[in-house]
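Dropping the sequence and predicted coords here.
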Amino acid sequence: MGEYMFWAIRGGGGGSFGIIVAWKLQLVPVPKTVTLYTVNRILEQNATKVVHKWQTIAHKLPMEFYSGITFAPIDIDGHQGTKKSVVASFHASFLSTIDDDLLPIMQEKFPELELLREDCTGMSWLQSILYMGLLPNDTLNILLDRTYKNPLLSPSFKAKSDYVTEPIPETAFEGIWERLLEKEAHSATISLIAYGGIMDGIASSATPYPHRDGILYKIVYSLGWAVEDNERWEWYVNWSRRLYNYMGPFVSKSPRRAYISYRDVDIGRNDENGETSYEEARVWGIKYFMDSFDKLARVKTMIDPDNFFRHEQSIPTLSSSSNMEL
């Protein structure tokens, strides 16, 4: 297919360059047993300070870590009845053992989490995929079932994304909690996914995906709703947009970056037929691909000059007068 096509399809967004019928993957070794943990802290348990600390250490943990936090509204019982709060679920997958490796590292690097052995579970790497994906763990065959629909996930949802390059101020999290406690957010989640590790060692131009070096973590904002609430979809989507606007001062800038796999047409789109100019598409394109967007447009023009493969955020072709040098 040529080096440029091969470069473009490894992170350049689906549906722009053709139909891929097979992949050949180079696997990497994993240990026989990996360790996972989940530690929940509500606001009343000093969650805000622990979250703020996580920002400064998660991207510096050993490369064997895959670390994150998920925020969600929760009802808690108190002396005066039920009230709403926010739970921060700290979770990680670690490619090693509990006692000899994980606990000593966490006690040194992140004592604020107060991780205990009973918070940790050892399992195979494949079983960890079920655990992290909230899938039933009675059989691994569910990973081969393309028709399976997770009953824990809403059939309709809105997702948006951000990248963080500097720790968010502790006071800014208070604004996040306020929005998660609004009525519209009863099924909302906000996930922080730590970067660092090997991500810092891969050049931003190695593939079209550029968000690596210097990124502390990625954020995904997600809000789902039931089928019977579809007529009120704007009510939910507007909540997501208001939260996204609030987060503007605390995330990446010039451009404000976004993750292509959480497709978000709020940041720009082609017309109904998937047609657009390079200049129009660049508004959203550089948010997904940064400097790689220009090269993607050149590859697109070279292999699909008639723009046959197109959709609302497909890579555009260049005009004949544009510089085609790759």
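Happy to help now that I have it.

CA only for contacts and neighbour counts going forward, please
Fine.

Give me the residues contacting stretch 302-309.
By CA atoms under 8 Å, 6 or more residues apart in numbering, the list of residues contacting stretch 302-309 from outside reads 5, 15-18, 300-301, 316-317.

Mind putting the residues you listed into TSV with distance to Phe94 and neighbour count?
What follows is the contacts of stretch 302-309, written out as TSV (distance: CA to CA, whole Å; neighbours: other CA atoms under 10 Å):
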residue	distance to Phe94	neighbour count
Met5	34	17
Gly15	34	17
Ser16	35	22
Phe17	36	23
Gly18	36	15
Lys300	39	25
Thr301	43	20
Pro316	40	32
Thr317	43	24
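
All the helices of the stretch 151-300 of the chain, in order from the start?
Counting by DSSP state H, counting those that start in this stretch, the stretch 151-300 of the chain has helices at residues 170-180, 233-247, 278-289, 292-303.

dropping in the other structure now:
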Amino acid sequence: MKLQIFFSSKLAFFTSIFLLLSIPHAVSADRSNHTGFLQCLSLRLNDSNIVSKVIHTPNDSSFSSVLTSLIQNQRFSAPDTPKPVLILTPVQPSHVQSAVKCARRYGIHIRTRSGGHDYEGLSYVTHKPFVVIDLRNLRSIAIDVDNRSVWVQTGATIGELYYEIGRKNKTLAFPAGVCPTVGVGGHFSGGGYGTLLRKHGLAADHVTDARVVDARGRILGRREMGEDFFWAIRGGGGSSFCVVLSWKIGLIDVPSRLTVFNVTKFSEQSALKIIHRWQFVSDKVSDDLFVRVMLQRYKNMVRASFPGLYLGSVTNLLKLVNREFPELGLEKRDCKEMSWIESVVWFAELGEEPIDVLRKRTRASLSFKAKSDFVQEPMPEIAVSKIWRRLQEPEAEFAQLIFTPFGGKMSEISDYETPFPHRKGNVYEIQYLNYWRRGEEKEKCMRWVERVYDEMSGFVARSPRGAYINLRDLDLGMYVGVKRSKYEEGKSWGVKYFKNNFERLVRVKTSVDPFDFFCDEQSIPTLKSVQVM
């Protein structure tokens, strides 16, 4: 009886909400589909206590907090941003199975959210009625130190993963990103890189197994899904193919003590000299050394920072830098020895906090727009100088450019090993970012990013001009379905993200999800689209 009363309250909500949302001719069909989905899902869960914890509709007090707590780009928290008609927060894998089976049966569009860091909000925003599967409760982490492996559920953050590794062992690590609140689900499925990429490659390079729910609602491991499917989700964007429940990853060795450092310059002349030399050595120097370039404003001045990590002692670092990169001007006072897990906190700019800070789930407070590029030949000083001038503009108050060096292990792994193709031949990657606080600043801040991106076109990779899927950019294109097939549309940006790997991803998609159940504005298309986005 309790479950029936719960169903009635939820169904009453869906009846009212779809009368408001649906166009007149579709009211009956939409209402039938969505109430049917809710009833199907609730009956499969078969426990009113569980249902009330995992199903959240807009008339529930929990809905707003569940939705907004993982919106990591406030550009998508505006009142006019489309909201889901339901959020599901599964507490066990079978709940995800039920959601997929019921959604497919009733033609419901779903989005899957891990940490909420999709740069264009596609894990929780779209312009059609949709349901969000929010995986925050599926976040267990099981570490096998003896076998140097971990099973981590998709709802965990990389900060939580790092914390558990660091707590268990001081000489094991994992090569993923620097932002601890990023969810492992999207991060691993797009490739994932951080301070260890020159030594150990991408996060996806170290995924050895996975458990997924496919478009038929089956839970599959690597053996059941097959090698093509497994290949596709390690860099091709898992949300195009399935819901990834968990990843098995291999850990890597790090010294018990390593060195972090930072050099800062406010003089344009000094900074340009260092950046010029950095472009010639950062991808060729010992792969124990990682040095980033960060350009941004600080107290109304442009600041160039050169944060880095070295897998060794301060003494050996200074010898290496003085020999290979003396222009950096690195001194002992710029350096600090610490453990790998402490370096994670340092790179995340979390201050002198204990490593427990990596477990905190915080919500970003700013809106932003981002783009990406890959550089294959050092750009001239005049190009960097132009960036410096752009950073002095009023709308660049919170803008940032990040140059991430490649080379090392990244040049040793084939472009076809995983869907991430930007390997050998790429000197570094550029990330263009601009942040703002107030809604009225949006247009000018976004135009600033576009201008800088356009001005760099002559100095970056071409044919295609590459982009990184984890730094998603809808300016590259999205499905509109007017004159071209979905495959033709998707290829225009798909080759920028995946180059020649795009065609294999399309074949995998066509094989494992022929009816295009898992889709979004930039998902991998099937060879013959069943439905246009």
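Yep, it's here. Note that the structure is a prediction, hence the values are computed from the model and not measured.

and Ser89 of structure 1, which of the helices of the stretch 151-300 of structure 1 is closest to it?
Evaluated with CA to CA, the helices of the stretch 151-300 of structure 1 place helix 170-180 nearest to Ser89 of structure 1, the distance being 13.9 Å.

from the contacts of stretch 302-309 of structure 1, which is closest to Lys287 of structure 1?
Proximity of those to Lys287 of structure 1, judged by CA to CA, is greatest for Pro316, which lies at 14.7 Å.

What's the match for the closest one in structure 2?
Counting by TM-score structural alignment, Pro316 of structure 1 corresponds to Pro525 in structure 2.

can you check Tyr148 of structure 1 too?
So, by TM-score structural alignment, Tyr148 of structure 1 is matched to Thr362.

for Leu180 of structure 1, same thing?
Per TM-score structural alignment, the equivalent position to Leu180 of structure 1 in structure 2 is Leu391.

what's around that match, how many residues?
Taking other CA atoms under 10 Å as the neighbour definition, Leu391 of structure 2 ends up with a count of 25.

Hmm, Ala399 and it touching each other?
Yes: the criterion here is CA atoms under 8 Å, and Leu391 of structure 2 meets it with Ala399 at 7.0 Å.

list the residues that contact both of the two?
Common contact partners of Leu391 of structure 2 and Ala399 (CA under 8 Å, 6+ apart): 296-297.

Would you mind listing the residues in contact with the match of Leu180 of structure 1?
By CA under 8 Å, 6+ apart, the contact list for Leu391 of structure 2 reads 296-297, 302, 397, 399.

Make sure Gly477 of structure 2 is actually in contact with Ser492.
Yes: Gly477 of structure 2 is within contact range of Ser492, at 7.3 Å (criterion: CA under 8 Å).

ranges for the strands of the stretch 51-200 of structure 1?
Taking DSSP state E, counting those that start in this stretch as the criterion, the stretch 51-200 of structure 1 carries its strands at 65-78, 81-94, 120-123, 156-164, 188-194.

Just the buried positions in the shortest one, please.
The one in question is strand 120-123 of structure 1. Of the residues in strand 120-123 of structure 1, those buried under the neighbour-count criterion (16 or more other CA atoms under 10 Å) are 120-122.

Make a markdown table out of those and add distance to Thr276 of structure 1.
Output for these, formatted as a markdown table (distance: CA to CA, whole Å):
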| residue | distance to Thr276 of structure 1 |
| --- | --- |
| Cys120 | 50 |
| Thr121 | 50 |
| Gly122 | 50 |
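
Just the ones of the contacts of stretch 302-309 of structure 1 in helices?
Using DSSP state H, 5, 300-301 are the members of these that sit in helices.

Using a markdown table, please lay out those together with distance to Lys287 of structure 1.
Rendered in a markdown table, the data for these read as follows (distance: CA to CA, whole Å):
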| residue | distance to Lys287 of structure 1 |
| --- | --- |
| Met5 | 21 |
| Lys300 | 18 |
| Thr301 | 20 |
